[in-house]
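**Student:** Sequence isn't available, so here's the structure alone:
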């Protein structure tokens, strides 16, 4: 069994599945030097399970973590009413789950860390980005390291699973963690300019790709049948609205959140148009902007900004709006494999969203600094994904659902290559069988290369 963390999913029966979570090596290394580590990400992405694995298998000088969650009402009330007293009675090493629910605790944690800056003292989890927890951002600056756990990536699903009551034993052996941290990942190789064309043909994905889109990456949802998964996703959005948004913001129209999420799902991979969305929902531009920003902070939606440089003109500045999980988006639109597969326009946009999120997940495991963009100009030339590697150049990715690659698919990639001082590589991902070198630094690559190791 791989020594990467085995993520546990409880199904409706007694079966358990274990998934390797590729964030684990970076997370464990940061616990070795940082007094506070925050693991953030969407609700139900696996943060609690990963932390409980750490609690079971990782110790500091023989001392293991204790686990507390602010989802527990009495724990939440104690910490909210008396944050200083609550923190004072904490053990030396503790996991605090869902810290965004108690924003008043962060300054108390700062005081405690300043008294004792031992590595790995506090492992925090949160289901909201720092923009919704300004107390955390301000109080723990210079004392805290960050990691993000997204819903399951396809490569995590592709690693052989295991089961058994001792599945967590030896998870954090340092040599195995280091070896797994070096596992070949397509996006990381691409950022280094490495694209191999020497491998056997891969089978086309075809309808299997639609199946992957509909299933999504939330571990629990993946264990359910179609109807139960759809109900789970709808309940998930209602819970976000009634619990997280109500607690973390001053939004009044909580009832509109599920419909807003549905409309956003229908517009994934498109330029974000405040006015059009406002007209659909009969809400003002300011209200739409506020609500979408909150859903972004809760890892439901994502803005992808426009990329440009001083050699390009007529660039469209609008960001694209993307859903973080295609399975959730499909459920909100009542799409199953058959209906998604038949609607080729919507299928194409969902595949773009799917690929973007696979890129986001792989970038979250990459130690170098990167930024994610899209490119579009007023002549409607566009590239779906542009990755900027700080100080080193860009990688451009175009996504196609076809099994055939055309010369015209590389036209805008060539434009970006000519306009960029540092161009690492351009790739057309397609539903084909082989990786082909088209030109210097330009390649056609099967979509499945994103997750095949």
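**Tutor:** Structure's in. What do you need? What you see is a predicted model, and the numbers here were worked out from it, not measured in a lab.

**Student:** Please count neighbours and contacts with C-alpha atoms only from this point.
**Tutor:** Noted.

**Student:** can you pull out the strands in the stretch 351-453 of the chain?
**Tutor:** Secondary structure of the stretch 351-453 of the chain (DSSP state E, counting those that start in this stretch): strands at 370-376, 382-389, 393-399, 423-430, 436-439, 442-446.

**Student:** can you state the direction angle for the last one and strand 423-430?
**Tutor:** Between strand 442-446 and strand 423-430, the angle formed by their directions is 40 degrees, by axes from the mean of the first three to the mean of the last three C-alpha atoms, to 10 degrees.

**Student:** Just the residues contacting strand 442-446, thanks.
**Tutor:** With C-alpha atoms under 8 Å, 6 or more residues apart in numbering as the test, strand 442-446 has contacts from 195, 202, 405, 410, 425-438.

**Student:** Got another one to weigh against that:
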């Protein structure tokens, strides 16, 4: 009915409102919605959801600009899982390996590897085919796997292009596709008011660590424990939580990283209107004095007085204006520090 008689379909819900899922499958609906929205002026009358962000974004920008509020819903956060019936089963490697997609928790018998491999296949064969000038899907999938091996690293398009056998321009286009489809994101560097001798290229992360694990070929959470990228996957998991915290509040990302050319680095900087909160992320359960070095250096350089060490251990304390917290309590600690 939505396809054959769009106006009659929408008239049914003109007073009550409706949620329309996979709305991009009927592109003609957007122009009709524009007319109804302009006439009724009822905020939230229609809730539109869709999994194919390419088509959805294009139609929204063309017909509904200025009439909508956009909400990005990422996979489940640790806070959401802690508030659910699955809270007692959570541990570090399981969270990294399983990721945050709801189906993998609602249906505990699902094998994450099988689910993610099907997800990747569906994404590549259905969604990516809609992108113009993308004909070599096998090479694109190889490019996606190469990206998973570079989690937490400075984005090097030349290296990615060479390893995949594509041009630098194509690599840039493909990264853009992965960003648009919410598979990867680029964490920008923070370099305001600091020395010019700093890194100004972004770092590469995945929106879901379970997907990254599948692309890396990991087949169990036990394999995560000994994998050479475990530290990077843990860092990715924690930064994802910060990103979900912002998005779930309807706010844009305020996250950065910082690294100078002498080796000092802050894994994540949480920017507030009046100050910066540097966050050091460590996968270890054992606290080390080395974790404080970069934070203390950054505090001195930036004249900031706060900082957080986020790790997998159980000690919660405060030392030299630096809070120490378990990664599952990071958002709670961040709320306290931000006040």
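**Tutor:** Yes, it's here. This is a predicted model, so every value here is computed, not measured.

**Student:** any idea what residue 158 of the second structure aligns with in the first structure?
**Tutor:** By TM-score structural alignment, residue 158 of the second structure lines up with residue 275 in the first structure.

**Student:** I meant residue 103 of the second structure, not that one.
**Tutor:** Counting by TM-score structural alignment, residue 103 of the second structure lines up with residue 220 in the first structure.

**Student:** Go ahead and confirm residue 369 of the first structure touches residue 387.
**Tutor:** No. Look at residue 369 of the first structure against residue 387 with C-alpha atoms under 8 Å: they stay out of range, at 10.3 Å.

**Student:** before we move on, back to that, would you mind giving the strands of the stretch 351-453 of the first structure as CSV with distance to residue 208 of the first structure added?
**Tutor:** Below are the strands of the stretch 351-453 of the first structure laid out as CSV (distance: least, C-alpha to C-alpha, whole Å):
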stretch, distance to residue 208 of the first structure
strand 370-376, 26
strand 382-389, 22
strand 393-399, 17
strand 423-430, 14
strand 436-439, 23
strand 442-446, 14
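
**Student:** Give me the number of neighbouring residues for residue 120 of the second structure.
**Tutor:** When neighbours are defined as other C-alpha atoms under 10 Å, residue 120 of the second structure has 16 of them.

**Student:** Just say helix, strand or coil for it.
**Tutor:** At residue 120 of the second structure, secondary structure determined by DSSP: H, G, I helix; E, B strand; the rest coil is helix.

**Student:** Tell me where the longest helix sits in the first structure.
**Tutor:** Criterion DSSP state H: the longest helix present in the first structure is helix 344-364.

**Student:** residue nearest the centroid of the second structure?
**Tutor:** residue 207 (3.1 Å; C-alpha atoms, centre = their mean).

**Student:** thought that residue was touching residue 187?
**Tutor:** No. If you go by C-alpha under 8 Å, residue 207 of the second structure and residue 187 don't touch, sitting 11.3 Å apart.

**Student:** any idea how far residue 378 of the first structure is from residue 305 of the first structure?
**Tutor:** 16 Å (C-alpha to C-alpha, to the nearest Å).

**Student:** ok, the two, which is more surrounded?
**Tutor:** Between residue 305 of the first structure and residue 378, counted using other C-alpha under 10 Å, residue 305 has the larger neighbour count: 19 against 11.

**Student:** which one in the second structure is aligned with the more buried one?
**Tutor:** Per TM-score structural alignment, residue 305 of the first structure is aligned with residue 188.

**Student:** didn't residue 36 of the second structure look like it was pressed against residue 13?
**Tutor:** No. When contacts are counted by C-alpha under 8 Å, residue 36 of the second structure is not listed as touching residue 13 (10.3 Å).

**Student:** Which one of those two is surrounded by more residues?
**Tutor:** For residue 36 of the second structure versus residue 13, neighbours defined as other C-alpha under 10 Å are more numerous around residue 36 (17 against 13).

**Student:** And the more buried one? What does it align with in the first structure?
**Tutor:** Using TM-score structural alignment, residue 36 of the second structure sits opposite residue 112 in the first structure.

**Student:** Confirm that residue 139 of the second structure sits in a helix.
**Tutor:** Yes. Assessed by three-state DSSP, residue 139 of the second structure belongs to a helix.

**Student:** In the first structure, what residue corresponds to it?
**Tutor:** Using TM-score structural alignment, residue 139 of the second structure pairs with residue 256 in the first structure.

**Student:** So its match versus residue 293 of the first structure, what's the distance?
**Tutor:** 14 Å.

**Student:** Between the two, which is the more surrounded one?
**Tutor:** Neighbours per residue (other C-alpha under 10 Å) separate residue 256 of the first structure from residue 293, with residue 293 holding more: 18 against 13.

**Student:** Now do the same for that one: its match in the second structure.
**Tutor:** For residue 293 of the first structure, the residue aligned by TM-score structural alignment is residue 176.

**Student:** SS state for that match?
**Tutor:** Residue 176 of the second structure - assigned by three-state DSSP - is helix.
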